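A.B. asks: Next comes the sequence, and after it the predicted model I'd like to discuss.
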Amino acid sequence: MAGKPLVNVDIVSDVMCPWCWIGKKKLEAGIKQLEGKFQFRVRWLPYLLRPQIPPEGLPIPPGYRNPARLAQMIQAGEEVGIKFSFSNTSFPNTLKAHALLELADSKDDGAKQNDVAERLFKAYFTDGKMLTEEDVVQVGQEAGFDPEEVRSFITDQEKLDAILQSALERSSKGVEGVPFFYFNGQRMFSGAQNEDVFTRMLTIAAERFPVAQLSKA
């Protein structure tokens, strides 16, 4: 990988957002097209779509899941290899899930963070997990982390408060919807764009905004 230009990809996301998972898959397809030219560092940043959800979750209101909208998301998921079950009857509180992502980011230069994000999306959207403390500990253990370290980290109130504050500050930085992407520290776009959009914008970031270190979006 030496000698290849670096592209830092920062993704502002919430693991209860189906389009964030779809966007992840499309990003990865774009990256795959460019692996011969560039090297990539993907980092997940916290956002809370519903910051007032209590720890036990919040029942999804009747009629919230529009059948046509669900069908659109299911089809979009299938096109990138995602199986949405939409079996949950409640919105989850995702703060502990974000804490696990932060823990993963702090280990080995974040080598496992993208895998953890994938596992969290699958746990909620495919397996119907509510991302409770036990669910998040299990995801962390399956990703190769010590379960007691995970539990200690995701229940540390100071860490949770800091993650909450960071997530809330995203709105003040102009993030109004997720997924939101920064490439090499540059604001790019939001939404699960097509693969060719990712390929083009990743290339622009590498060539016009070269970096030597991780961006701090």
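C.D. replies: Perfect, thanks for sending it.
A.B. asks: From now on I want contacts and neighbour counts done on CA atoms only, so please keep to that.
C.D. replies: Fine.
A.B. asks: Distance-wise, check Lys24 relative to Ala123.
C.D. replies: 15 Å (C-alpha to C-alpha, to the nearest Å).
A.B. asks: so where do the strands sit in the protein?
C.D. replies: 6-13, 39-46, 58-59, 90-91, 180-183, 186-190 (DSSP state E).
A.B. asks: Start and end of stretch 85-105, how far apart?
C.D. replies: End-to-end for stretch 85-105, by C-alpha to C-alpha: 28 Å.
A.B. asks: okay, which residue of the chain is out on the far edge from center?
C.D. replies: Residue farthest from the centre of the chain, counting by C-alpha atoms, centre = their mean, is Gly3 at 28.2 Å.
A.B. asks: how near is it to Arg208?
C.D. replies: Distance from Gly3 to Arg208, counting by C-alpha to C-alpha: 17 Å.
A.B. asks: now do Pro46
C.D. replies: Counting by C-alpha to C-alpha - Pro46 and Arg208 are separated by 27 Å.
A.B. asks: can you pull out the helices in this protein?
C.D. replies: 18-34, 67-79, 95-105, 113-125, 133-142, 147-154, 157-172, 195-208 (DSSP state H).
A.B. asks: Distance to Asp10 and mean neighbour count for those helices - can I get that in JSON lines?
C.D. replies: As requested, the helices of the chain are exported to JSON lines (distance: least, C-alpha to C-alpha, whole Å; neighbours: other C-alpha atoms under 10 Å):
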{"stretch": "helix 18-34", "distance to Asp10": "11", "mean neighbour count": "20"}
{"stretch": "helix 67-79", "distance to Asp10": "22", "mean neighbour count": "14"}
{"stretch": "helix 95-105", "distance to Asp10": "12", "mean neighbour count": "24"}
{"stretch": "helix 113-125", "distance to Asp10": "11", "mean neighbour count": "21"}
{"stretch": "helix 133-142", "distance to Asp10": "21", "mean neighbour count": "20"}
{"stretch": "helix 147-154", "distance to Asp10": "22", "mean neighbour count": "17"}
{"stretch": "helix 157-172", "distance to Asp10": "12", "mean neighbour count": "15"}
{"stretch": "helix 195-208", "distance to Asp10": "12", "mean neighbour count": "17"}
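A.B. asks: Got another one to weigh against that:
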Amino acid sequence: MSTPAPLRIDFVSDVSCPWCAIGLASLEQALARLDGTVQADIHLQPFELNPQLPAEGEDATDHLMRKYGIDEAQVDANRAMIRERAAALGFAFNMRRGSRVYNTFDAHRLLHWAELEGRHLALKKALLRAYFSDGEDVASHEVLVRLAGEAGLDPVRARRLLESGSYADEVRTQERFFQERGIHSVPATIVNGTHLIPGGQPPEIFERALREIAASAAG
């Protein structure tokens, strides 16, 4: 039996990015199909779509209309398309008129710590579900502490981290690192530091790309 090809995967994304939720679910399904073929080492990298937002956020429909120059009907159509794509992957996308978009910097600080603890994927999926499926405020420290506990992290340490400003410099450094290398939209999946898979691709696209990269790495 051949040894699985090791792949380092840097998944650059934001908590409030619907295509990032789709991309992560697609990536995980592709890796499940490749079980035994590759050994994936996934690192979650921070990207803020809206770093200027206050903690309390703003109405998501108003925000999208202003940011992209579209009207309410176009926002609704985009959401319907995303809802369909997400449902096909088993992810419930429930954003609608009245939903809000929040500042995600503290969520990224918490994710940085979660990676050090080996619980980053569990926390990331909890955050995406809380925001997109349950409509929760992912800037709220109370919500973040609860999600940390649900992901298997120590809630007391999570609260202390959020209140102290820990890992702010580390998150900023990682954000700059990927921006300086040309990552200006997310999700961006970078394999072995050189291969870019852009956007929330379907599982079969991820699967084919990862097979090709693994084969080329094997020589």
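C.D. replies: Nice, I can see it. What you see is a predicted model; the values in this text were computed from it and never measured.
A.B. asks: What's the TM-score once they're superposed?
C.D. replies: The TM-score (TM-score structural alignment, normalised by the length of the first structure) is 0.87; 207 aligned residues with a C-alpha RMSD of 2.0 Å.
A.B. asks: that older thread, closest to Phe40 of the first structure out of the helices of the first structure?
C.D. replies: Using C-alpha to C-alpha as the measure, helix 18-34 is the one of the helices of the first structure that comes nearest Phe40 of the first structure, at 7.7 Å.
A.B. asks: So which residues make contact with that closest one?
C.D. replies: With contacts defined as C-alpha atoms under 8 Å, 6 or more residues apart in numbering, helix 18-34 of the first structure is touched by 13-15, 40, 73, 76-77, 80, 82, 118, 121, 125, 178-179, 191-196, 198-199, 202.
A.B. asks: Now do it: distance to the chain's middle.
C.D. replies: Relative to the centre of its chain, helix 18-34 of the first structure is centred 11 Å away, using C-alpha atoms, centre = their mean, to the nearest Å.
A.B. asks: Report the angle between it and helix 67-79.
C.D. replies: Orientation check (axes from the mean of the first three to the mean of the last three C-alpha atoms, to 10 degrees): helix 18-34 of the first structure against helix 67-79 gives 30 degrees.
A.B. asks: what do we get in the second structure for Ala68 of the first structure?
C.D. replies: By TM-score structural alignment, Ala68 of the first structure lines up with Ala77 in the second structure.
A.B. asks: Show me the one of the helices of the first structure that comes nearest Gly57 of the first structure.
C.D. replies: Of these, nearest to Gly57 of the first structure by C-alpha to C-alpha is helix 95-105, at 11.0 Å.
A.B. asks: residues in the second structure aligned with the closest one?
C.D. replies: Mapping helix 95-105 of the first structure onto the second structure (TM-score structural alignment) gives residues 105-115.
A.B. asks: tell me the average deviation of the matching stretch from the first structure after fitting.
C.D. replies: For stretch 105-115 of the second structure, the mean distance to aligned residues of the first structure following superposition is 1.1 Å (mean C-alpha distance after the TM-score superposition for the first structure).
A.B. asks: hmm, who's touching that stretch?
C.D. replies: For stretch 105-115 of the second structure, contacts defined as C-alpha under 8 Å, 6+ apart pick out 15, 43-44, 46, 48, 51, 120-121, 123-124, 138-139, 144, 153, 158, 161-162, 166-168, 170-171.
A.B. asks: rerun at 6 Å
C.D. replies: Residues external to stretch 105-115 of the second structure that are found in contact with it (C-alpha atoms under 6 Å, 6 or more residues apart in numbering): 120, 167.
A.B. asks: same deal with stretch 138-149 of the first structure?
C.D. replies: Residues outside stretch 138-149 of the first structure that contact it (C-alpha under 6 Å, 6+ apart) are Val137.
A.B. asks: Read off where it ends up in the second structure.
C.D. replies: Using TM-score structural alignment, stretch 138-149 of the first structure pairs with 146-157 in the second structure.
A.B. asks: I'd like the distance from the matching stretch to the chain centre, please.
C.D. replies: With C-alpha atoms, centre = their mean, you get 18 Å for stretch 146-157 of the second structure.
A.B. asks: end to end, how far does that stretch reach?
C.D. replies: Stretch 146-157 of the second structure stretches 12 Å from its first residue to its last (C-alpha to C-alpha).
A.B. asks: Can you convert the strands of the first structure into CSV and add a column each for distance to Glu102 of the first structure and mean neighbour count?
C.D. replies: Converted to CSV, those look like this (distance: least, C-alpha to C-alpha, whole Å; neighbours: other C-alpha under 10 Å):
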stretch, distance to Glu102 of the first structure, mean neighbour count
strand 6-13, 13, 25
strand 39-46, 8, 21
strand 58-59, 24, 14
strand 90-91, 21, 17
strand 180-183, 17, 24
strand 186-190, 21, 16
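A.B. asks: Dump the ones you listed into JSON lines; add distance to Ile31 of the first structure as well.
C.D. replies: As requested, the strands of the first structure are exported to JSON lines (distance: least, C-alpha to C-alpha, whole Å):
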{"stretch": "strand 6-13", "distance to Ile31 of the first structure": "10"}
{"stretch": "strand 39-46", "distance to Ile31 of the first structure": "8"}
{"stretch": "strand 58-59", "distance to Ile31 of the first structure": "36"}
{"stretch": "strand 90-91", "distance to Ile31 of the first structure": "31"}
{"stretch": "strand 180-183", "distance to Ile31 of the first structure": "12"}
{"stretch": "strand 186-190", "distance to Ile31 of the first structure": "15"}
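A.B. asks: The match of helix 95-105 of the first structure: how far from the chain's middle?
C.D. replies: On the basis of C-alpha atoms, centre = their mean, stretch 105-115 of the second structure sits 11 Å off its chain's mean C-alpha point.
A.B. asks: cool, and stretch 23-37 of the second structure?
C.D. replies: Distance of stretch 23-37 of the second structure from its chain centroid, counting by C-alpha atoms, centre = their mean, is 15 Å.
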